[in-house]
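Participant: Kindly return the folded structure for what I paste below:
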Amino acid sequence: MKAKSIRITKIFSFDSAHQLEDYAGKCRQLHGHTYKLEVTVKGEMGESGMVFDFSILKKVVTERVISQLDHKYLNEVFDFNPTSENMVVWIFEQIDGCFEGQPCVLEAVKLWETATSYAELRRSDVEI
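Facilitator: Purely as a prediction, here's the structure:
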């Protein structure tokens, strides 16, 4: 069997604080999360038997995302309300251009705010 394409995913975590603006619930108060971030790349398997090197994916995401958000007050980092939905769009934008010239593309970004709540952005959801 030959696979048409394969998805690989690397998982990260970071700790940040925020408070939601224009929100009537308890999250309008300053609070923190240990976020879980899943980054999925899709492509054809190369001669090496890999779609993309996990260590390079780790380096890209750490430099472009984790280093910007870990142990930060997100309201000071972003010029938008730091909801999971807004953050997942920002994260996708930070990573998306890093795969030019590679036989793969950024397929999806999933940001877990709690163990039971996440926002996800897939390439098919993006207008190009």
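
Participant: all contacts plus neighbour counts: C-alpha atoms, from now on.
Facilitator: Will do.

Participant: now stretch 4-18, how far from the chain's geometric center?
Facilitator: 6 Å (CA atoms, centre = their mean, to the nearest Å).

Participant: actually stretch 21-41, not the one I typed
Facilitator: Averaging C-alpha positions (CA atoms, centre = their mean) puts stretch 21-41 13 Å from its chain's average.

Participant: just stretch 13-29 next, same as before
Facilitator: With CA atoms, centre = their mean, you get 18 Å for stretch 13-29.

Participant: Buried residues, that stretch. List them.
Facilitator: Across stretch 13-29, burial judged by 16 or more other CA atoms under 10 Å covers 14, 17, 18, 19, 20.

Participant: what ranges do the helices span in the protein?
Facilitator: Under the criterion DSSP state H, the chain carries helices at the ranges 54-61, 67-69, 74-77, 84-96.

Participant: Next, the second sequence, to be compared with the first:
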Amino acid sequence: MSNIRLTKLFNFETGHALYGYDGKCRNVHGHSYKLAVTVIGKPITDSSHVKLGMVIDFGDLKKIVKEEIVDKFDHATVFNRNTPHVELAEELKKRGHNVLLVDYQPTSENMVLDFSEKIKARLPEGIALHSLKLQETETSFAEWYAGDNG
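Facilitator: This next block holds a predicted model:
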């Protein structure tokens, strides 16, 4: 049986700021992110299996990405916990804001790396993460491919 790739698209709104950056993105701002998640595997051939013919149920993939990424990052503000932004984060939290402190500069490149690890850890046996595309603006995106990462 041949391998098949499946892709599911997700949208979420997230704010961030890049500490130490020399451009506009050093200021707190937000993006309407679009995330394309592509997995690869062989369709189920067991005729007694309820998901016969599927690589993975789109609903199962949605559940994984929603729990690991969308529910956490949507309408949150992301800061690198290893910068003075942590003080701003604490103040925002006190005022009831949803703030995520991460161990990296919250660029699209680092976010897509983080997302790849979170998603890979939750995929069922026989299903592999093939690629991620995280679109930050209409014209800018970061991509992660399993084939590029050994």
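
Participant: Please state their TM-score.
Facilitator: The TM-score (TM-score structural alignment, normalised by the length of the first structure) is 0.90; 124 aligned residues with a CA RMSD of 1.3 Å.

Participant: quick one on the thing from earlier: just put the buried residues of stretch 13-29 of the first structure in a markdown table and tack on distance to residue 5 of the first structure.
Facilitator: Formatted as a markdown table, those follow (distance: CA to CA, whole Å):
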| residue | distance to residue 5 of the first structure |
| --- | --- |
| 14 | 30 |
| 17 | 37 |
| 18 | 38 |
| 19 | 40 |
| 20 | 39 |
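
Participant: Identify each of the strands in the second structure and give its residue range.
Facilitator: 4-16, 29-41, 76-80, 99-102, 128-137, 140-145 (DSSP state E).

Participant: which residues are in contact with the fourth one?
Facilitator: Going back to what we said before, that points to strand 99-102 of the second structure. Outside strand 99-102 of the second structure, the residues that touch it by CA atoms under 8 Å, 6 or more residues apart in numbering are 73, 76, 77, 78, 79, 80, 81, 86, 89, 92, 93.

Participant: same check, this time on the first one
Facilitator: The set of residues external to strand 4-16 of the second structure that reach it, using CA under 8 Å, 6+ apart, is 28-43, 55, 58, 61-62, 70, 73-79, 106, 130.

Participant: Out of the helices of the first structure, indicate the one that is most buried.
Facilitator: Counting by mean count of other CA atoms under 10 Å, helix 84-96 has the highest mean neighbour count of these, with a mean of 17.

Participant: how much does it stray from the second structure?
Facilitator: Helix 84-96 of the first structure, aligned to the second structure and superposed, deviates on average by 0.4 Å (mean CA distance after the TM-score superposition for the first structure).

Participant: So which elements touch that helix?
Facilitator: strand 104-114, strand 117-122 (3 or more CA pairs under 8 Å, 6 or more residues apart in numbering; DSSP states H and E).

Participant: can you put these in CSV and add distance to residue 8 of the first structure?
Facilitator: Converted to CSV, these look like this (distance: least, CA to CA, whole Å):
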stretch, distance to residue 8 of the first structure
strand 104-114, 9
strand 117-122, 14
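
Participant: Quick check: which of these is buried the most?
Facilitator: Taking mean count of other CA under 10 Å, strand 104-114 is the most buried of those, at a mean of 20.
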